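Engineer: Sequence and predicted structure, then a few things I'm wondering about:
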Amino acid sequence: MAVAFLAGALAALAMAPFNAFPVLAVSFPVAIWLLDGVAFPAPENPPRRFWRSIGSAARLGWCYGFGYFLAGLWWIGNAFLVDADQFAWLLPFAVVLLPAGLAFFHAAGFALARLLWSRGIARILAFAVAMAAVEWLRGHILTGFPWNLFGYALAEELHLAQSLSLIGAYGLTLVALVLFSTPVALVRRGGWRWPALSVAALVAMAAFGVWRLGQHPTSFVDGVQLRIMQPDLPQDAKFNPALRNEVLTRYLALSRQPAADGSDGLAKTTHLIWPESAFPFLVAQDPEALKVLGDLVAPKAVLLTGAGRAEENLDDGSWRFFNSLHVIDATGTIIGNYDKVHLVPFGEYLPYQSVLESLGFEQLTKQRGGFSTGPGLRTLDIPNAPPAGILICYEAIFPGEVIDPANRPGWLLNVTNDAWFGITPGPYQHFTEVRARAIEEGLPVVRAGNNGISAVIDPVGRIVASLPLGTSGVLDSRLPTTLPPPLFATAGTSIIAGLFLIALIGAGLGCRNHRRQLR
């Protein structure tokens, strides 16, 4: 169990910002050998009964998952230090309980793999398909949390990441599990062939990436000039209404900052973009602030900004609150709006909200009653630019679930506030997943973060311009053009199902042959 924990923790080094993906070629074989020990114990050990061995596999899987998620998600605890006097006591529970809960998915993966286990190379497919299946479930059950899928280990290297356009993050997870498990064959005579095939597959993936990047040089939309404002505002100031004037003054000063060549960058800007939850007040209910914002932008320009929004229920006079994005024109009028759909559990709402509030609990944003969910993903019309798909923070981490399928946008706008997590691996991991959405969908991504990483990303994942984490400033860039929908964007569900079915058949055949040999 200790070895399983350490192997899982080692796998976390494959994720951003370390990106040491070769460690998976150690972590996955160790996991397979541990399952071998459960399924085929040494002669001096009594064999476990079949169902008991599944329980043993699940325990090992839980330890592996606990190591992986604890090492990969410890930074979440930083959010509980923003209002330390109120939330610090929850830090150890958050740091430990979330990984402990997520580890049950890997427990299920090891148990499922044991059901399909056999001797020989087929057990690699059993391990890969079982673990990829529970990673898919992790991305969908209880609203989903597909953070640090194993496939993201191959997403940082841009040439390898182009495979996302074909099979998406879940498909790449299955591929990574297969390829990095093959070193397990090295203990057998002639077993070098399987790792060699894996290396050849990685070379082929990289070659495809070279070809695809060469086919799609970055081009830009005519007449669109973006300015992204990254304030690096302390998190405890973002929700303090007493700092209304100071916050607004800081935003205005940064937005007016000269361009890199010393010219008036704001005068040339057609679309000024501010990050998520930009204001410690409801800007839609503040006419004075709206006038100031309208005066900031040029006559034909617009401001796109994250903001809280309130809506009164006319039936009973109650209020609902939304995490939103406003489009504000030069007259100070809100001409477009998007409400966040995929809310963060315990950050923006509490499960069983009324019950937990009655016990004295509240989510990190301290919004009484929690935020309400928007009506759904939709494409927002943006003046003088292609229509945009809006992704507020957490919404960008869900593969295949980032656009309105009935109305494909021309670009994706991700506004976020990763300042909750400080200078930790969290914002880097988030950025990797956002860039993956660009490649999967063939759409450019424009990202505005309070403390970074703000960036403009073209539809094959090139970073056109960026501001680093933990800095303040403005980023001037043109808007990249879109590509025709790649294969994943048009047939992603079928492709992933097909890959899983092939792996499952291979594992099942190996298991059947093994049982025949035992008779």
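Structural biologist: Good, I have the coordinates.

Engineer: From now on I want contacts and neighbour counts done on CA atoms only, so please keep to that.
Structural biologist: Will do.

Engineer: so where do the strands sit in the chain?
Structural biologist: 220-230, 271-274, 302-312, 319-329, 334-339, 379-380, 388-392, 411-416, 445-449, 454-457, 463-467, 473-480 (DSSP state E).

Engineer: could I get those strands as JSON lines with distance to P280?
Structural biologist: Conversion of those to JSON lines gives the following (distance: least, CA to CA, whole Å):
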{"stretch": "strand 220-230", "distance to P280": "16"}
{"stretch": "strand 271-274", "distance to P280": "14"}
{"stretch": "strand 302-312", "distance to P280": "8"}
{"stretch": "strand 319-329", "distance to P280": "12"}
{"stretch": "strand 334-339", "distance to P280": "17"}
{"stretch": "strand 379-380", "distance to P280": "24"}
{"stretch": "strand 388-392", "distance to P280": "17"}
{"stretch": "strand 411-416", "distance to P280": "15"}
{"stretch": "strand 445-449", "distance to P280": "16"}
{"stretch": "strand 454-457", "distance to P280": "21"}
{"stretch": "strand 463-467", "distance to P280": "24"}
{"stretch": "strand 473-480", "distance to P280": "20"}
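
Engineer: Got another one to weigh against that:
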Amino acid sequence: MSRAVGFSRDAVRGWAGILASAVLVFLYVRGGAGWVLGFVALAPWLRTLDAAPTLGRTLLNAWAMSVAFTLAAFPWFGAAIGHYAHVGTPMGLLVLLIAAPVFQPQFIVFAWVRRLLRARGAVLCALAGAAAWVATEWLVPKMLGDTYGYGLYPSRLLRQAADVGGTAGLTLLLLLVNEALAAALARRGEGARAVARPLALAMLVPVVLAGYGWVALAGLPAPADKPLRVGLVQSNIADYERLRQEKGADAVVREVLDTHYEMSHGAVAQHRADAVLWSETVYPTTFGHPKSIAGAELDQEIQGVVDELKVPLVFGTYDRDEAGEYNAAAFVNPGTGLLGFYRKTRLFPLTEYVPAWLDSAWLRQLLPWTGAWLAGNGARVFPLRLADGREIPVLPLICRDDVDPSLAVDGARLGARAIFTMSNDAWFTTYPQGAELHQAAAAFRSIETRLPQFRVTTTGFSAAIDPTGSIVASTQMGKRTLVIGDLPVMEPPRTLMVAWGDWVGQAAAVFLGLLAMATGVQRWRRPSLAGSPAAAALPANVAVLPPAVRLAAGVLRTFARVSLLAMALVFLFGDGPFRSNNFAQIRVFTAFFVAPELVAWCLLQAFAARLSLEGGLLVLARGRSRLELPLAEVAAVEPWRWPIPGNGACLRLGTGARWSYGLLHADPAGLARAIEAAGGAPVQERLSLRAHTYAQVRRAIQRGWLEHPLLKFGLFPLLLAIPAFRVHQLIVFGSGFGEYHVYGLAAYLKAFAIWWAAWTIAVVICAAVLRAVTEAGTLASLWLKPAGALDARWWLDRLGLAALYLGLPAWLAMKTLA
């Protein structure tokens, strides 16, 4: 009963900690003064993680927190999903919560890494956990591009540090502060001094951030040139599909264009704007590539308006080429016409495009609202030619592009002096919190690059954002508004983000890799013969082999292993179909290795038994059959001179004759000592000194997880087969999924299975060669320097693993690049 009550209390504390963190996150993401809570919001959850007794409970806790975090921070996204997919808000929320670990995978990885390193000390555990969080967000980009550090946007001072490490850097620091507070809570019973150190570290981070922000703001150059004045047209015309059904397509296009014409004339005539910016896809067809006579007339009409305004116009439209259509931004100049297009790079999954591996007719029939746009090829900078003769390099971004720091950084490196952002945030109209988050994400791109930004959306929020991330002019949600943004344009100071890119996530991944390597090296410490496994741990499963069976199994296994070495020679020096034909490789491998190895295994299984020592007897049992030998009759254990078909021994009886059965046994020396310990007469292990040392050396080297068969011969070949198969598809079919599109899913999967099998064969053959080198090197060291045999074996084993796990990927990379 006490255990049940204790478990119940632990469970209640765990759920209470998750709930407390969810409530604090809910307040944190609401903005305003709530940004302060970012430093404490995760601390209750971290306390529950530390209390989880098992890895399973830890991962369950992390899953629950990912769901709670999603519900606290993004309920509007679930509602938006339900509205967009026409399934209702409850179903949209359900989909979002079910997919929470996919939307927020960093919680799972963070908790797992902390659990693995909990015994290594609080500091390393906190650093590794924070690194795992930001590395996961870098490796697995999120649909919304969100990260925990975005919540610091309301603090003008603290957000300035984003020009050093981006929002990932802010997330990392927030996590470390939460870790320090959780550590202080854990030590509160140890006295004030124990609590003071983590509290001091927690307080130091916001102080340093504020100090850096003050210095950064003071160091920004004063504007010297004439500011850029841009008119941002927020038309508040949304839900085109509904309007088409009510008014007809032509009437809707007419209303949209006339509204934008009128507001653009006001921006130039009344407010003297240098340029005009319209929102994403405001022109819902292909500008410059008309699909009809009416489309060509509308193109000419827009050009006529631009000529009349005498200022450049940048607006959202479609572009197309022989490959397909793109969500694009068009730059149109008065007089000279179309300057060029920027094609949106970061498309929204499903709504704008469907990944090739998922795209199919049945999916589009099930989800008719899925998009079919193609992605652009990265950042581009266009010259904005103004009427007064100035030419300002401008980086355009469309909607989801502005949540990717790398695009803004690339634009700054290309020489951009301003950012033009276009979005259609109409789906946020009922959920303004989503639009606020999107605007905050866009503002961080200005902080990271120190570039001014003009941002226009269909329904709000449109804004002019200065290089500090401050909004100097903005709109309300759901209102037709003309925003006039005046921002200075100059050569920006070069930030660390522009110099190094979005480096924090990459650095965190490298740190974790080095930590894993260091941990692996520690676990690979060289053993000693004295510290080899205790021989008294007697294996229960053995094989009782008559001479003929041992001979047959030994011949089959020897044939199979020698065949692997012969295949390796053919790979290296031979010619013919075996080197290049996957089917030939599979046939030869199956006939000369798999088949004899499988027959040998079946033979050994047929004579398998359980060994035990009981009542002065050596008992070998298989089902109801028992074979008994009095221990008093055993005079010696004679290990097999050649470990074929594996390690084993013969028993020499007191009469001088050998027992008629051999024992396939991993540790003959251990068997001899176990017989003696069980009450038998002292027995001898008759083996030469070198053979005895060789057996000891082989047993002393423990096999790690890198030598687990599932990893070595299953997952590792799979990881090699994926890029190799993709290159093959690109060469033969022109795309990574070419065979799927031409011949269907079954043919595509069959082809991939063949490649996987071929790489498995390659890994098996390489492992066999490396094992042969290891054994030969060990034997050579026994003849040349027996005292160094253990060290030699250790190094040969480790170098063999390095050659396999690093050499094969390196070889594949070189072949692919070539």
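Structural biologist: Great, that's in hand. None of the values given here were measured: they were computed from a predicted structure.

Engineer: Tell me which of the strands of the first structure lies nearest to G109 of the first structure.
Structural biologist: Proximity to G109 of the first structure (CA to CA) singles out strand 388-392 among the strands of the first structure, at 30.5 Å.

Engineer: residue ranges of the helices in the stretch 251-400 of the first structure, please?
Structural biologist: 265-268, 287-296, 353-358 (DSSP state H, counting those that start in this stretch).

Engineer: Pick the most deeply packed of those helices.
Structural biologist: helix 265-268 (a mean of 19; mean count of other CA atoms under 10 Å).

Engineer: Show me what that helix is packed against.
Structural biologist: strand 220-230 (3 or more CA pairs under 8 Å, 6 or more residues apart in numbering; DSSP states H and E).

Engineer: how much does the strand it packs on stray from the second structure?
Structural biologist: Compared with the second structure after the fit, strand 220-230 of the first structure shows a mean deviation of 2.8 Å (mean CA distance after the TM-score superposition for the first structure).

Engineer: Hey, what's the angle from that strand to strand 473-480? Just curious.
Structural biologist: 160 degrees (axes from the mean of the first three to the mean of the last three CA atoms, to 10 degrees).

Engineer: Strand 220-230 of the first structure packs against which elements?
Structural biologist: Looks like strand 220-230 of the first structure contacts helix 244-255, helix 265-268, strand 271-274, strand 445-449, strand 473-480 (3+ CA pairs under 8 Å, 6+ apart).

Engineer: if we compare the ones you listed, which one ends up closest to F488 of the first structure?
Structural biologist: Closest among those, once you apply CA to CA, is strand 445-449, at 17.0 Å.

Engineer: Run a quick neighbour tally on W89 of the first structure.
Structural biologist: Residues lying near W89 of the first structure (other CA atoms under 10 Å) number 12.

Engineer: Not counting sequence-adjacent ones, nearest residue to the residue in the second structure that P231 of the first structure lines up against?
Structural biologist: Counting by TM-score structural alignment, P231 of the first structure lines up with S235 in the second structure. Spatial nearest neighbour of S235 of the second structure, excluding adjacent residues (CA to CA, 6 or more residues apart in numbering): R480 at 4.9 Å.

Engineer: What is the longest helix belonging to the second structure packed up against?
Structural biologist: Longest helix of the second structure, by residue count under DSSP state H: helix 745-784. Helix 745-784 of the second structure is packed against helix 547-573, helix 582-589, helix 689-700, helix 716-733, helix 738-743, helix 789-802, with contacts defined by 3+ CA pairs under 8 Å, 6+ apart.

Engineer: Out of these, the one nearest G777 of the second structure is which?
Structural biologist: With CA to CA as the yardstick, what comes closest out of these is helix 789-802 (7.4 Å).

Engineer: What is the corresponding segment of the first structure for that closest one?
Structural biologist: Going by TM-score structural alignment, helix 789-802 of the second structure sits over no part of the first structure.

Engineer: Quick one: list the elements packing against that helix.
Structural biologist: helix 689-700, helix 745-784.

Engineer: how far is stretch 60-70 of the second structure from where the chain is centred?
Structural biologist: Relative to its chain's centre, stretch 60-70 of the second structure lies at 18 Å (CA atoms, centre = their mean, to the nearest Å).

Engineer: distance between the ends of stretch 253-273 of the first structure?
Structural biologist: Length of stretch 253-273 of the first structure, first residue to last, CA to CA, to the nearest Å: 14 Å.

Engineer: go on, stretch 264-276 of the first structure?
Structural biologist: 25 Å.

Engineer: Name the residues that touch that stretch?
Structural biologist: With CA atoms under 8 Å, 6 or more residues apart in numbering as the test, stretch 264-276 of the first structure has contacts from 223-230, 255-259, 297-298, 300-307, 324-325, 384, 392-393, 415-417, 448-450, 476.

Engineer: I'd say L42 of the second structure and F26 touch.
Structural biologist: No - look at L42 of the second structure against F26 with CA atoms under 8 Å: they stay out of range, at 11.5 Å.

Engineer: Of the two, which one has the most company?
Structural biologist: More neighbours surround L42 than the other of L42 of the second structure and F26, with 26 against 21 (other CA under 10 Å).

Engineer: quick one: that one from L181 of the second structure, how far?
Structural biologist: Distance from L42 of the second structure to L181 of the second structure, by CA to CA: 9 Å.
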